[in-house]
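>>> Give the three-dimensional model of this entry:
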Amino acid sequence: MTEIRTPRLLLRRWNPDDDLAPLADIQSDPAVMRRIGDGAPRSLDGTAEDIERWEEEWDDEGFGVFAVELLGSGELAGAVGLYVPETPPQVAGHVGVQWRLGRQFWGQGYASEAAQATLEFALQDRGIDRVVAVTAVDDASSLKVVHKLGMTSLPGEAEGGLRVHAIDLTEFEA
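From the prediction side, this is the model:
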């Protein structure tokens, strides 16, 4: 089973029996979900589908979205990991990094810490040559995360007010 430990976090595979209810609480918050997918909060069933899809990606791709657990308390803080985006067209088929944390975990550096560990996992462990991230142009918090990751913004704006960022293995190791 794939696990990554950072100084404050455990990134691990999903356990639906334990993780479904806390993730559903996180994903039912409109503030958390406003920039994810269609921006709609997820129901319990929708969250169960997310976990199932993420676990299938692990089985099919050898990577996926991690459950992010606080080491100190064991509390589920959210989801951070790798996926293959379908949109916008500039990133379709590439490997992307994404994050969503419960609002009570915002502003504490957890997203950056988990995303950095995920990026290292992608580039060094899984041999992925390039990782992308998609953010809203006006999402200052996510822009801070991508800059901490060392990602550079690609020229221009993608459809829907989105910006695409990328880093490849040579940039990561520099």
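>>> all contacts plus neighbour counts: C-alpha atoms, from now on.
Fine.
>>> going on from whichever strand or helix holds Val32, what's the next piece of helix or strand?
Val32 belongs to helix 30-33 when assigned by DSSP states H and E. Counting by DSSP H and E, the next helix or strand C-terminal to helix 30-33 is helix 44-61.
>>> For stretch 151-163, list every residue counted as buried.
Residues 151-153, 158, 162-163 are the ones in stretch 151-163 that count as buried (16 or more other Cα atoms under 10 Å).
>>> Just the ones of those in helices?
When the buried residues of stretch 151-163 are checked against helices (DSSP state H), there are no matches.
>>> In terms of distance to Leu169, which of those residues ranks first?
Among those, Met151 lies closest to Leu169 (Cα to Cα), at 11.0 Å.
>>> I'd like the structure of this one too, to check against the first:
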Amino acid sequence: MTEIRTPRLLLRRWSPDDDLAPLADIQADPAVMQYIGDGAPRSLDETAEDIERWEDEWDDEGFGLFAVELLGSGELAGAVGLYVPVAPPQIAGHIGVQWRLARQFWGQGYASEAAQASLEFALQDRGIDRVVAAVGEGDTSSPKVLSKLGLTRTGDTDGFRLYAIDLTEFES
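Just a heads-up that it's a prediction; the model follows:
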């Protein structure tokens, strides 16, 4: 089982029995989902499909979105990790980094901490040499996280700002 510990977090594979309800609560928050996918909150059934898709991606690709748990309390904070975007076309099929955290965990550095660990995993454990990201217009927080991680803006398209990092230059 793939697990990564950071100073404050445990990044691990999904346990649908334990993680479905807390993740469904997170994804039901319109503020959390505003810049993810179509921006709509997700239902319990849609969240179950997300977990299943992420676990399938782990099995098929050897990476995916991690369940992010607080080490101190064991509480599920959200999902962070790697995925294969289907849009926008400029990054479709590449390997992207993504996160979604419960609102009460915003502004505390958890997204940066977990995404940093995900990039280290991509480079060191999976040999991935480039990671991309797409940020929706209006999202002012994600570019700050991406900058901390060393991703640079590579262009704009269809309402998204595009970012990338060559992991051979990544500093962990």
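>>> what's the TM between chain one and chain two?
Here the superposed chains carry a TM-score of 0.98, computed using TM-score structural alignment, normalised by the length of structure 2; 172 aligned residues with a Cα RMSD of 1.0 Å.
>>> related to what we said a few turns ago, could I get the buried residues of stretch 151-163 of structure 1 as CSV with distance to Leu23 of structure 1?
Converted to CSV, these look like this (distance: Cα to Cα, whole Å):
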residue, distance to Leu23 of structure 1
Met151, 27
Thr152, 30
Ser153, 30
Ala158, 29
Leu162, 25
Arg163, 27
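>>> ok, back up a step: what's the mean deviation for the helix holding Val32 of structure 1 versus structure 2?
Following superposition, helix 30-33 of structure 1 is found to deviate from structure 2 by 0.4 Å on average (mean Cα distance after the TM-score superposition for structure 1).
>>> can you pull out the helices in structure 1?
Under DSSP H, structure 1 gives helices at 16-27, 30-33, 44-61, 110-120, 140-148, 169-173.
>>> okay, these, which one's buried deepest?
The highest average neighbour count among the helices of structure 1, using mean count of other Cα atoms under 10 Å, belongs to helix 110-120 at a mean of 22.
>>> helices or strands up against that helix?
strand 9-12, strand 76-83, strand 95-101, helix 140-148 (3 or more Cα pairs under 8 Å, 6 or more residues apart in numbering; DSSP states H and E).
>>> same thing but 7 Å
Applying 3 or more Cα pairs under 7 Å, 6 or more residues apart in numbering; DSSP states H and E, we find helix 110-120 of structure 1 packed against strand 76-83.
>>> Next, the contact list for Gly78 of structure 2, please.
Gly78 of structure 2 makes contacts with 23, 67-68, 100-102, as judged by Cα atoms under 7 Å, 6 or more residues apart in numbering.
>>> neighbours of the residue mapped onto Val80 of structure 2 from structure 1, just the number please.
Matched to structure 1 by TM-score structural alignment, Val80 of structure 2 sits across from Val80. When neighbours are counted by other Cα atoms under 10 Å, Val80 of structure 1 registers 27.
>>> count of neighbours near Ile74 of structure 2?
No Ile there; residue 74 of structure 2 is Gly. Neighbours around Gly74 of structure 2, by other Cα under 10 Å: 11.
>>> And it, how close does it get to Ala67 of structure 2?
Relative to Ala67 of structure 2, Gly74 of structure 2 is positioned 11 Å away (Cα to Cα, to the nearest Å).
>>> Just tell me what Gly127 of structure 1 corresponds to in structure 2.
Gly127 of structure 1 maps onto Gly127 in structure 2, by TM-score structural alignment.
>>> how much space between its match and Glu3 of structure 2?
17 Å.
>>> Could you do His94 of structure 2 as well?
Taking Cα to Cα, one finds His94 of structure 2 at 23 Å from Glu3 of structure 2.
>>> out of the contacts of Gly78 of structure 2, who's nearest Asp60 of structure 2?
Distances from Asp60 of structure 2 to the contacts of Gly78 of structure 2, taken by Cα to Cα, are shortest for Ala67, at 17.5 Å.
>>> My read is that the closest one contacts Arg12, right?
Yes. Ala67 of structure 2 is within contact range of Arg12, at 5.3 Å (criterion: Cα atoms under 7 Å).
>>> any idea what sits nearest Gly102 of structure 1, other than its immediate chain neighbours?
Computed as Cα to Cα, 6 or more residues apart in numbering, the closest residue to Gly102 of structure 1 that is not its neighbour in sequence is Ile26, at 4.9 Å.
>>> for Arg130 of structure 1, same thing?
Closest residue to Arg130 of structure 1 apart from its sequence neighbours, by Cα to Cα, 6+ apart: Asp168 at 4.0 Å.
>>> Ok, Arg12 of structure 2 next?
That would be Glu3: by Cα to Cα, 6+ apart, it lies 4.5 Å from Arg12 of structure 2.
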